[in-house]
Every structure is written in C-alpha cells, then in structure tokens.
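Engineer: Dropping the sequence and predicted coords here.
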Amino acid sequence: YIHMVGSPENRTTFIRSALVFLRLHEFDGMDIDWQYPGENGSPPEDKLKFTVFVKELRQAVEQEAIDSMKAPLIISSKVSAIKSTIENAYEIAEISGQLDFMTILSFDYHGHWDPVTGHNSPLFRSSVDSGNFIDHNINSSVATWLAGGAQADKLLITFPTFGRTFLLSTSQTGLGAPANGPADAGPYTREEGF
C-alpha cells in the first residue's frame, strides 16, 4: 500500500485496474486491509494519503457506476481496534464518509506478547486491565471510532472464533496472571500461542 498511495499516478493505476478486475469477475466490491496507514513501517504521512486514496476510489466507483449503468461497487476497509493506532492511522470522519462500512479488527487485544494473560476479544474492560490496557476492549474501540466522527451505521465488529494461549510464569491461572510468551503449539494450529 505504501507505494500505491505514494503518487496520484500509482493510485489511479490501482483504482482503474481494481475496478476492471471487480467487474470482470462479478464481485460486489472490495475490502481494503491495510494494517495500518502511518504504522508498522508506513510513514506518518500515509494517514493523509489513505484518506486521499479512499476519496479517489469513491469518486471512481461512482463514475464507473454511471458509465456502466450498474449498481456502485461496495468499498469497505478493515480498521484498527487499538486507540493509539486509530488516532495515528485514520482521519475518521473523512474516511467514514467515503466507505460503505468499516470492520473493526476487534481481536488480539491481548496475547502471548503481553506480560500477563488477558482476553483475546473482550467486550468491556476487565478488572485487571490498567495502564495502556484500559482501552483494549470492543466497547472502547467503538467509542473511539464514534468520538472521531465515524457513522455508527457503517461500523462492524469482529468476533473471533479462536483463542490465544500463554506460557504462565507462576501457578496463577486467571486473567492478569503473569505470562512469559506463547504456550506450546497445539495439534490443529501447530502454532505457538494460537
């Protein structure tokens, strides 16, 4: 995504080819899964470039629908659930006005990368959450999106059907128990911590 949003020419090339591909294969639309503009090696200015990209994509979709006399393609995006990432990665009100819906990736709030155990996808803050973890829950994520100007009818949340495992550091076994990395891989996932 970094290269694609980097110039007007790259965005135009991507948008044109994506629309042709979607119509050729009779898709209803596209879902953007960039984790995340302005983070994970993406420069801070990609936050603004993502907004520009989404606006240009919306304009192209609307024009393509007029030209083809077909229903407009759906444009959606996966978005972060973590408050600091939401604030760093998105111009919320602007993208909300352009996207048909946004799917909040409301899982992996806690995992083996944390020093203590926690629920993978909690609806609300737990009694053991403190510090940076107080906003690591679905309720806080949705509140952050709404406070930033997202349209409520465009927000979707995910409910994972998987869990995370922890290697415990002590005999404690509840939420907030000291942990030291991922538990051993199981027979189905064959992946530590999953």
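Structural biologist: Received, thanks.
Engineer: C-alpha only now, for contacts and for neighbours.
Structural biologist: Noted.
Engineer: which strands and helices sit next to the helix ranked longest in the chain?
Structural biologist: Longest helix in the chain, counting residues (DSSP state H): helix 46-68. Applying 3 or more C-alpha pairs under 8 Å, 6 or more residues apart in numbering; DSSP states H and E, we find helix 46-68 packed against helix 2-5, helix 8-24, helix 83-89, helix 92-96.
Engineer: In that helix, which residues are buried?
Structural biologist: Using 16 or more other C-alpha atoms under 10 Å as the test for burial, helix 46-68 gives 46-47, 49-58, 60-61, 64.
Engineer: and the helix or strand just after it, which residues are buried?
Structural biologist: Using DSSP states H and E, the helix or strand that follows helix 46-68 in sequence is strand 74-79. When neighbours are counted by 16+ other C-alpha under 10 Å, the buried residues of strand 74-79 are found to be 75-79.
Engineer: Strand 74-79 relative to helix 46-68, how many degrees between them?
Structural biologist: 160 degrees (axes from the mean of the first three to the mean of the last three C-alpha atoms, to 10 degrees).
Engineer: And strand 74-79, what does it pack against?
Structural biologist: strand 29-32, strand 101-104.
Engineer: A further structure is provided below for comparison with the first:
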Amino acid sequence: MTTKSTKTKICIGAPIEHESERKFLSSIVSWLEEKKIPSIVLANIELEGRQIDCVIATADSASVVEVKTSRLPIRGEANGTWMRLSASGEWKEYTNAYQQAVGAKNSVRDAMQAAKPVGHFYPDGYVVFTSPIPEGSVVTPGNFKALVTTIELFPGQLKTVGASPWSLADWEVFA
C-alpha cells in the first residue's frame, strides 16, 4: 500500500497576534493534511499596505480568508457598516467583514496580476468566524464575491479545485 505524502507549506508574514487567526490556521492546515491536498498557506501577510489574514493555494485554486470572531451578536449586510451589540446593550459600529474579504481577495488578485498575468481570474473570498456566530446575529451569507461562514462549515465550502492560472510553483515564488 502506498500512501501519498502531502506537504502543506506555511508562510507567515508577521507574528499572528489574534487567537482566532491561530485557530483558523491550525484548523485549515490540519484539514489540508488530512485530505492530502498539496497546498501553500500564506498567513498574516501584507500586500500593498493591506493586511491579509490567510491565502490558501492549491494546484489550481486560490482562496482568501478574512478571519473573525465575536462573542456578542453582530448584524450586517454586504453593503454598509456592520454593528455589534456591546456589553452595555448598545449597537456599535463593527468593521464590515464581507467588504474586508472582498477587498482582500481583490488585493491578492492585483498582486498576482502584477507578478504573473492571471487574465480574468479572481480568488475565492471568505469570511470565516472561528467561534459560532452568536445567537441574535443577522449577517449576510455572502455571495459569489465572498461567502460568510464558520470554521466548522468552511472545509466543505472551500474550493480546492478551480481555474487558477497559478501553479503551486508560482505561489512558492510569490511567497
């Protein structure tokens, strides 16, 4: 019996300060290894002044992930400011994670295009909550530009086969 060895290469741009981002990185790398999917994972990188939580590249797919967590209810749609219920009971402005994910994936695409032409290709975008989305939250599920999901559901939604014009060798050069 032959077992296929998988190497998930991990490149970390800066120390990962948020526990939610460490949890996500550990989870996705474990899943990629378990499924034996050759991949490169870029974590906490900066491109053109924009911080990117995570890029997951396989032989023919690329996904950009904005990692979030919240213990308090949140609400927000694709457009506009998101709100989070504060401990005092007031709704306060909260960064629109959907827009962050779309902006991050567009930044990654622009950086890819600058390094090597990608035509009309865009990476997939995701907002992944590493804790359950709190009860009382009303959040967009996302759309074709970026999905909003949880760490438990993400592996089933991650596209590991796609139409990326970049190979893993291209990603290694990029990293």
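Structural biologist: That came through fine. Every value quoted in this text rests on a predicted model; they were computed, and no experiment measured them.
Engineer: Just give the TM-score of the two.
Structural biologist: Between these two chains, after superposing, the TM-score reads 0.34 (TM-score structural alignment, normalised by the length of structure 2); 101 aligned residues with a C-alpha RMSD of 5.0 Å.
Engineer: still on that earlier bit, turn the helices and strands packed on helix 46-68 of structure 1 into JSON lines, including distance to Ile157 of structure 1 and mean neighbour count.
Structural biologist: Converted to JSON lines, these look like this (distance: least, C-alpha to C-alpha, whole Å; neighbours: other C-alpha atoms under 10 Å):
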{"stretch": "helix 2-5", "distance to Ile157 of structure 1": "26", "mean neighbour count": "16"}
{"stretch": "helix 8-24", "distance to Ile157 of structure 1": "25", "mean neighbour count": "14"}
{"stretch": "helix 83-89", "distance to Ile157 of structure 1": "14", "mean neighbour count": "18"}
{"stretch": "helix 92-96", "distance to Ile157 of structure 1": "15", "mean neighbour count": "20"}
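Engineer: related to what we said a few turns ago, for the buried residues of strand 74-79 of structure 1, could you give me TSV that also reports distance to Asn88 of structure 1?
Structural biologist: Formatted as TSV, the buried residues of strand 74-79 of structure 1 follow (distance: C-alpha to C-alpha, whole Å):
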residue	distance to Asn88 of structure 1
Ile75	22
Ser76	19
Ser77	16
Lys78	15
Val79	12
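Engineer: hang on, the earlier thing: how about the helices and strands packed on helix 46-68 of structure 1 in CSV, adding distance to Met102 of structure 1?
Structural biologist: Below are the helices and strands packed on helix 46-68 of structure 1 laid out as CSV (distance: least, C-alpha to C-alpha, whole Å):
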stretch, distance to Met102 of structure 1
helix 2-5, 19
helix 8-24, 19
helix 83-89, 12
helix 92-96, 8
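Engineer: Of all those, which one is nearest Asp31 of structure 1?
Structural biologist: Asp31 of structure 1 lies closest, by C-alpha to C-alpha, to one member of these: helix 8-24, at 11.2 Å.
Engineer: Surely Arg11 of structure 1 touches Val54?
Structural biologist: No. In this structure, Arg11 of structure 1 is not within contact of Val54 by C-alpha atoms under 8 Å, at 9.7 Å.
Engineer: re the thing from before, closest to Lys83 of structure 1 out of the buried residues of helix 46-68 of structure 1?
Structural biologist: Lys47 (14.7 Å).
Engineer: Can you give me the separation between the closest one and Leu22 of structure 1?
Structural biologist: Look at Lys47 of structure 1 and Leu22 of structure 1: by C-alpha to C-alpha, to the nearest Å, they are 26 Å apart.
Engineer: Using JSON lines, please lay out the helices and strands packed on strand 74-79 of structure 1 together with mean neighbour count and distance to Ala143 of structure 1.
Structural biologist: Formatted as JSON lines, these follow (neighbours: other C-alpha atoms under 10 Å; distance: least, C-alpha to C-alpha, whole Å):
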{"stretch": "strand 29-32", "mean neighbour count": "15", "distance to Ala143 of structure 1": "22"}
{"stretch": "strand 101-104", "mean neighbour count": "22", "distance to Ala143 of structure 1": "12"}
